[in-house]
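Participant: How does the following fold in three dimensions:
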Amino acid sequence: MIQAFGLTSNPRKELPPAVDDVSFEVRAGRVTALLGASGAGKTTVLRLMLELQHGRGLTHFRGRPLHRIAHPSREVGVLLGDVPGHPGRTVRGHLRMLCAAAGVPVQRADEVMESVELLSLRDERLGTLSRGMDRRLGLACALVADPHTLVFDDPVGALSVREARRLHRALRAHAVQGGTVLFSTADPKEAARAADHVVTLEQGRVVADQEAVDFARTRLRPRVAVRTPHAARLGALLAQEARSARRSVEVVREGGNRLAVYGSTCADIGEAAFRHRILVHQLADEVGDMGPGAGVGDEAWAGDGGSAGVPSARQRAADGERAPAPRRPTVARPSPTGPPRPTATDPPSAGSAEADERALDAGRGAGAAVPQASAAGTDQPAAPGNPHPPVAERTPHEAAEVPGSIARRGSTQRTHATLAPGTTASTLPPPISVRSAPSPLRPLRYEIRRALGISTGFVVGAVVLVVSAVMAVILARIGHTPQARLLAAWPRELPLPPAALGAGLLGALSFGDEFRHPALAADRGTVPRRLGLLTAKLLVSAAVALVLAALAAGTNAEVLHLFYGRELARIPSDWSALGAGWAALVVGCAWAGVLAAGLFRSTTAGLAAVVAVPVVVVPLVQKVWEGPDVRTAAGFPLRVREVLLTQWPFGGERYVAEVLRVVVQPVGGAMTLSLTTLLCAYLLTTLRSRTR
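Facilitator: Model (predicted):
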C-alpha cells in the first residue's frame, strides 16, 4: 500500500507550486492510475513520492517512508522514462548487471525476461530496441529485485495498441499476485480501461479520487451543468425537443436545482431556456464532476443570492462523502433587486412542484429518460436571526452558499479551527530530502559485469596494443632509445606511453559511463558516491591496467623480435625494478582516471587529469624536489631497519628500495601527489553529500 500525505513542491520564484497538497492512497492488489493533462503535476507527484525532488509531504510504502527502507529496490520498482542503459550492452547483460546491484541471483535475469516476453531478444543491443521493447525492458528492470510496489510514469506513451495492452497485462498480473501498481497517464480512456482506481489531478491538485467504474460513468462524458429554479420543467422541455429532433440527449436530475445534460451544448440549452422564459443561474461545460469554471460558478451564484444546491451522488463520490447531504430548511435571503425570495434548496410551493412534476412526466412520455437523484436526510432548523449554520456544521457544498466563501472540492478538505491566544499549530507537512542512491549490494560483481558487458574496453585495449607496437618499431628504427623505453614504447617527446594513456581512459570510462548511462540510479540520474563502489572500481581498473601493461610489453617485445631479432627484444637485467615501476605507472594512471571522472562526473575530465600529471604536476614536483633530499631517500629502508631493529624478510629491503626509487622519480612523485589529492577530494565530496 502507498499512502501519500500533503505532497507539495517548492515554488519557483513568484510562481505557485506545481503540486499543492496532494494526498491519496494506493491499495495493494489493485492498479491505480494517476490521471492528468500535460502540466497537471503527475511526474512531480511521483518524484516527490520517491524522494527525488525537494518539497514537502510524506509517503509511506507499506507503512515506511522510502529513506527508512534498507533496500529500496526490493520494495519499489521505478520507471520514470526510457531505460538509461548503455546502447552497446545486451538485454541479458544489462539485467545481469542489475542483478548484481540488487544482490539477487543471476538466474533472476532469465526469469524476468520470460515474464515480460523478452527471452527471444536476450542478445539484442539496447540501442537497437524499439519503443515497445524498451518499455518491456524497463518493466523487467523494475522487476529484477522482485519489489512489492511498481511506480511507472506514462508507461505506454507513444506505444502501439498491442504493446500497450501487453504492458498493462503485465502490470495487472503483478497486482493480481498481491503487488501495488501506480502509473500515470494523460489518457482518460486508458485510465478507465486499465486501472481499478483513478486519481485525477488538475493544476497540481486532486480533483477526484474514485473507483474506475464511477470514473468511467461520471468523468469520461462531457456534459453541461445547469442550475435553475425550474430544473424539472427545463429537463422535460430539453428531453421533448431532443425527441422531436431525433438527437441523443440525456438529462439527469441531480437533485435540487441542478441538471446534468449529456449530448447537448450550452448554446442549445440557453436558447431553449430563453424561448420558454425559464430563469437559468448557471450554464457551463464540464467533464464529470469538475469542469472549467465549476468552482467559479459556485462562488458567483452564491454571491447572487442563489444556492449551490444539494450535491449529487457523483459530487459526493468525488468529495469522499458517503452519506447524502442533508436538505436545509427554508431560509429567506434578501435580494439586491427585490423582496426576499426563497433559496433554490427550499421546498417549492405545492403548485409549482406539481406543475414541474407534470412537465417531467410529459417529457418521460415523449420517450426521453430523465433520472432524478433524490437527496434524503434531515437537519436541525437554524436558530432565529442566524440564517446560516456554524461553519463547522456545514458541508463543503453548503459553505459555497455563504456569500464570499469558496468550497474547494475534490481534494483533501482542511479544517482551520480558531486557536486560542498564545497557541500555535503547524499545518505544514515535513520537508522532503533528496538522498543519493544506495550502493550496489555486490559492487565488485557489478563492476566486473559492467566492464565486460560492452565492447569499449576491448576496443581500447586493441587500439593501445596496435599503437604501442607501431611506436616501438619506429623508435627501434630511429635508434638512441633506451631498452626500457623501447619495450614500453615511450618516446621522450610524449608525456605518457600508450599503455598508460589507455589505462587512464579505461579508468575514466568506468565512472564516466555511469554518469552518461546511469543504469545504477535510473530514477535519480546520479551515481552514488559510495566507498564500496569506489573500491570495486579501483580494484577492477587496477587489474585491467596490469593486464594491459603486460600485454603491451609482451607485444612490443615480440614485434621487435620479429623485425630486428633478439638483440632489441632481450629482457633488461634489472627487470624487477623496471617492472614494478611500469606497473605502478599504469595503475596510477588508471586510478587517476577513476577518481577524476568520479569527482568531476565526466570521462573527459578523468582523461584530462591523467594527461595533466606529466604535463603540469611533474614540472612542479621537479622544482620542489631539486636538492639533496632526493639522494638521501635511497637509504631509507636501511635507516628504517636501524630504527625498528628488525630484519626485512625475504630480502624485502630491496623491494622497498625499488618502490621508493619509483616514488622519488619526478613522474612517480607527481602521480603519488595527484592520486592523494584526488582521493582526498573524492572523500570530502562524499562526506559532504552525506552530511547534506
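Participant: CA atoms for contacts and neighbours, from now on please.
Facilitator: Noted.
Participant: List of residues touching stretch 506-515?
Facilitator: Under the contact criterion C-alpha atoms under 8 Å, 6 or more residues apart in numbering, stretch 506-515 has outside partners 86, 451, 457, 460, 520, 525-527, 537, 541, 589-598, 601-607.
Participant: Please flag which of those sit within helices.
Facilitator: 451, 457, 460, 537, 541, 589-598, 603-607 (DSSP state H).
Participant: Let me see the ranges of the helices in the stretch 51-200 of the chain.
Facilitator: Ranges of helices in the stretch 51-200 of the chain, per DSSP state H, counting those that start in this stretch, are 91-102, 107-115, 131-143, 161-176, 188-194.
Participant: what's in contact with the last one?
Facilitator: Identification of contacts with helix 188-194 by C-alpha under 8 Å, 6+ apart yields 31, 33-35, 168, 185, 198, 212-213, 215-216, 220.
Participant: if we can go back for a sec, could you dump the helices of the stretch 51-200 of the chain to JSON lines with distance to Val624 and mean neighbour count?
Facilitator: JSON lines is the format used below for the helices of the stretch 51-200 of the chain (distance: least, C-alpha to C-alpha, whole Å; neighbours: other C-alpha atoms under 10 Å):
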{"stretch": "helix 91-102", "distance to Val624": "45", "mean neighbour count": "24"}
{"stretch": "helix 107-115", "distance to Val624": "55", "mean neighbour count": "18"}
{"stretch": "helix 131-143", "distance to Val624": "53", "mean neighbour count": "23"}
{"stretch": "helix 161-176", "distance to Val624": "65", "mean neighbour count": "17"}
{"stretch": "helix 188-194", "distance to Val624": "70", "mean neighbour count": "18"}
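Participant: To compare with the earlier structure, here is another sequence to fold:
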Amino acid sequence: MIQAFGLTSNSRKDFPPAVDDVSFEARSGRVTALLGATGAGKTTVLRLMLELQQGRGLTYFRGRPLRRIAHPSREVGVLMGEVPGHPARTVRGHLRMLCAAAGVPVRRADEVLEAVGLVSLRDERLGTLSRGMDRRLGLACVLLSDPHTLVLDDPADGLSPRESQWLHGMLRAHAQQGGTVLFTTSEPKEAARTADHVITLEQGIVVADQAATEFARTRLRPRVAVRTPHAVRLAALLAKEARTARRSVEVVREDGNRLSVYGSTCAEVGETAFRHGVLVHQLADEIGDMGPGAGPLPGDGADATQDARPAGMGKGSAGTAAQGGRAQDGLTSQSGSPTHDDGAMPDERGAHGDQAGHGSPGGRSGPTVGRDVTASSPVTVSRPPASLPPLPPPISVRSAPSPLRPLRYEFRRATGISTGFLTGAAVLVTSALTAVLLARVGHTPQARLLAAWPRELPLPPAALGAGLLGALAFGDEFRHPALAADRGTVPRRLGLLTAKLVVAAVTALGLAFLTVGCDAEVLYLVYGRELAEVPADWLSLSASWSGLVVGCAWAGVLAAGLFRSTTAGLAAVVAVPVLVVPVVHKALEGGSVRVAAGLPARLREVFLLQWPFGGERYLAGVVRVIAQPVGGALALSLTALLCAYLLTTLRSRVR
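Facilitator: Just a heads-up that it's a prediction; the model follows:
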C-alpha cells in the first residue's frame, strides 16, 4: 500500500510549484493509475515519492518511508524513462549486474527473462532492442527483486496495442497476487480500461480520486464515431435535424473524413445517413475524451467493419473505436456530472469492451472501451482476460546482507562492457609509442622512459587511463534513475564507495605494471637490452609508480561521485599536477627557520618497533613518496575529495 501525504515540489522562481499538496492512496491488490496531461506533474509526483527530488511531503510504503527501508529495491520496483543500462551491455549481463546490486540469486535473471519472453534475446545488446522489447526488459528489471510495490512512469508509451495489453496484463497479475501497482498515463481511456482506481492530476493538483467505473461514468464523455467520405454533408444534416428537433447535438469535424457526434446515438446518426443516402464506412458508439486539451485518444482503431452501402442497411456498423481528435466540450461539472445539454447521463449510452482479436481488422489485440451500435448496456470498464501472463516465481529465501554484494555489483558493472578493455588497450599502445619516441630523442631518465612520462606532460598515459576508468565508475548510477545513487537499487553508501575504490585500485595496478612491462619489451625489441634494464632503486620507484596510478584512479572515482559527472572526475585527475602540485611545491620551497631533517630516524626511536621482513624500508618508501610534491598534492586532493564525499553522504541521509 502506498500512502502519499502533501507532496509538494519546491517553487520555481516566479512560477508555482509543479506539484502542490498531492495526497492519495494506492491500495494493495489493486492497479492505480495517476492520470494527467503532459506537464500535469505525474513524473514529479513519482520523484517526490521516491525521494529522487527535493520537496515537502511524506510517502509511506506499507507504513514505512523509503529511507527507513533497509533494501528499497526489494520493497519498491521502479521504472522511470528508458531501461537503465549501457547500450553495449547484454540483456542477461545487465540483469545479472542488478542481481548483484539487489543481493538476489543470480539465477533470478533467467527466471524473469523467461517470464517476460526475452530468453531468445538474452545475448542481445540493450542498444539494439525495439521499443516493445525495451519495455519488457524494463519490467524484468522491476520484477527482479520480487518487490511488493511497482511504480512505473508511463510504461505503455509508444507500445503497440498488443504489447500494451501484455504489459497491463502483467501488472494486473501482480496486483491479483496482493501487490500494489501505481503507473502514470496521459490517456484517459487507458486508465479506464486497465486500472481499478484513477487519480486525476491537473496542473499539479489532484482534481479527482475515483474508482475506474466511476471515472468512466463521470469524466469520460460518450460520443458516436463516424467515418464517411461525405463528412461535411452529414455534419450539416445532423446539425439541421438537431435544430429542427430542438436537441443539443454537437458535431466535431476530425482529421480526414471522420466525425465525432456528441449528444446523439448510433441509431439516430445511422437513420439520418440512411434517409439522405449518405455512405458510411464506420459507425461506433464509444467513450470519448475528457474535453478540450485532452488530445487524440490512442488505442482507437482506425479501421472498422467496412461496407459499400448507406448506413442502416445491414452491415453499416462496426465494433471498434474511431481515431478521435480533440473535442470542443465535455469536461465534467464540479458536482461530478457531465455537462450534456440534452440531460442524458453517460451510462444511458453505455459501452462494453471489445475482446481481443474480435472485430479488429488491424490486428488489434487490446481491449477497447466502446460498444457496437446494437448495444445498449450501461457504461462498464473492460478488464484483461482471465488468463493473465505468468509472473516469475517468488523469491522464497533471500540472501543475507554481505559485504561482498557491492563488490560483486561493481565487478559485473566494470566487466560487462568493453569500455575498460578498450581504454586499457589504448593506454598500452600510446605508452609504447611514447616510450619509443622518448628513447629516440634521448635525455630522458630510465625511470621516466619505462613509464613513458615526458617532462612536458603532467601525467603519463597509464595514470590518465587509470583516472579515466575511475571517473567512469559512477556513470551508470547517475545517468539512469533506477540506479540513482541516493534512493535506488544501489544506495549511495560507504560499501559501494569502498567497492569502487577497491576495483579501481586493482585495475590501476594491473594497468600500471602492464604498461611498464609493455614499454620495456618494446624498448628491448627496438633498441636492445640497454634501454630495458631495471633501475637499481626499483623498489622505491615501484612504490611511487603504484601510488601515482592508484591515486589518480581514486581521484577520478571520488570526483565523479561527488560531482556526478565523468568529465568532472577526469578534470580532477588532471588538476592535481596542473594546479595543486605548483601550490604544494611553492609551499615546500618557501623560506623556513627549521626543517624536518632526520624525521624517519626519530620516528623509529619513538615507536621502538621492529618491523618484520624489513618492513621499515617499505614505510620509508611510502613516506618519501608522500613527501614529494606530486605525492603530497595527490594525498591532499584525495583527502579533500573524500571529506566532501562523506559530507554529501551524511547530508543525504539526514535529509
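Participant: TM-score for the pair, please.
Facilitator: Once superposed, the chains reach a TM-score of 0.70 (TM-score structural alignment, normalised by the length of structure 2), with 519 aligned residues with a C-alpha RMSD of 4.0 Å.
Participant: Show me the one of the helices of the stretch 51-200 of structure 1 that comes nearest Glu653 of structure 1.
Facilitator: Of all the helices of the stretch 51-200 of structure 1, it is helix 91-102 that lies closest to Glu653 of structure 1, at 41.7 Å by C-alpha to C-alpha.
Participant: Let me know the closest of the contacts of helix 188-194 of structure 1 to Arg570 of structure 1.
Facilitator: Nearest to Arg570 of structure 1 among the contacts of helix 188-194 of structure 1: His168, at 67.5 Å, using C-alpha to C-alpha.
Participant: Can you tell me how far the closest one is from Ala368 of structure 1?
Facilitator: To Ala368 of structure 1, His168 of structure 1 is 39 Å away according to C-alpha to C-alpha, to the nearest Å.
Participant: try Pro440 of structure 1
Facilitator: 66 Å.
Participant: go on, Arg485 of structure 1?
Facilitator: 99 Å.
Participant: And Glu75 of structure 1, by the same measure?
Facilitator: Glu75 of structure 1 sits 53 Å away from Ala368 of structure 1, going by C-alpha to C-alpha.
Participant: Between the two, tell me which one has more neighbours.
Facilitator: Ala368 (22 against 18; other C-alpha atoms under 10 Å).
Participant: That one should be in a strand, yeah?
Facilitator: No - under DSSP: H, G, I helix; E, B strand; the rest coil, Ala368 of structure 1 falls outside any strand and is assigned coil.
Participant: Without its sequence neighbours, what residue ends up closest to it?
Facilitator: Excluding the flanking residues, the one nearest Ala368 of structure 1 by C-alpha to C-alpha, 6 or more residues apart in numbering is Ala239, at 5.2 Å.
Participant: Surely that neighbour and Gly363 touch.
Facilitator: Yes - between Ala239 of structure 1 and Gly363 there is a contact under C-alpha atoms under 8 Å: 5.9 Å.
Participant: Alignment lookup: Pro612 of structure 2 to structure 1.
Facilitator: Counting by TM-score structural alignment, Pro612 of structure 2 lines up with Pro649 in structure 1.
Participant: quick one: Ser120 of structure 1 from Met133 of structure 1, how far?
Facilitator: 11 Å.
Participant: now Cys589 of structure 1
Facilitator: 39 Å.
Participant: Can you give me the distance of whatever residue of structure 1 lines up with Leu636 of structure 2 to Thr686 of structure 1?
Facilitator: Under the alignment defined by TM-score structural alignment, Leu636 of structure 2 corresponds to Leu673 in structure 1. In this view, Leu673 of structure 1 and Thr686 of structure 1 are 20 Å apart by C-alpha to C-alpha.
Participant: do Asn10 of structure 1 as well
Facilitator: Asn10 of structure 1 is 26 Å from Thr686 of structure 1, by C-alpha to C-alpha.
Participant: can you check Val207 of structure 1 too?
Facilitator: From Val207 of structure 1 to Thr686 of structure 1 the distance is 42 Å (C-alpha to C-alpha).
Participant: neighbour count winner among the two?
Facilitator: Val207 (23 against 16).
Participant: Mean distance between the helix or strand hosting that one and structure 2 after superposition?
Facilitator: Here Val207 of structure 1 sits within strand 205-211, counting by DSSP states H and E. Compared with structure 2 after the fit, strand 205-211 of structure 1 shows a mean deviation of 4.0 Å (mean C-alpha distance after the TM-score superposition for structure 1).
Participant: for that strand, which positions count as buried?
Facilitator: Buried residues in strand 205-211 of structure 1, counted by 16 or more other C-alpha atoms under 10 Å: 205-211.
Participant: Show me what the strand or helix carrying Pro406 of structure 2 is in contact with.
Facilitator: Here Pro406 of structure 2, judged by DSSP H and E, is contained in helix 404-415. With C-alpha under 8 Å, 6+ apart as the contact definition, helix 404-415 of structure 2 has outside contacts at 93, 96-101, 103, 420, 473, 495-496, 499-500, 503.
Participant: Please apply the same query to stretch 77-85 of structure 2.
Facilitator: 94, 126, 134-135, 137-139, 141-143, 145, 147-155, 476, 479-483.
Participant: Which residue comes closest to Ala597 of structure 1 once chain neighbours are left out?
Facilitator: Gly606 is the one closest to Ala597 of structure 1 (C-alpha to C-alpha, 6+ apart), at 4.2 Å.
Participant: per the alignment, that neighbour corresponds to what in structure 2?
Facilitator: When structure 2 is aligned by TM-score structural alignment, Gly606 of structure 1 is paired with Gly569.
Participant: Give me the distance between its match and Ala640 of structure 2.
Facilitator: 14 Å.
Participant: swap in Val622 of structure 2?
Facilitator: Applying C-alpha to C-alpha, the value for Val622 of structure 2 to Ala640 of structure 2 is 20 Å.
Participant: neighbour count winner among these two?
Facilitator: More neighbours surround Val622 than the other of Val622 of structure 2 and Ala640, with 16 against 13 (other C-alpha under 10 Å).
Participant: Need the counterpart of the more buried one in structure 1.
Facilitator: Match for Val622 of structure 2 (TM-score structural alignment): Val659.
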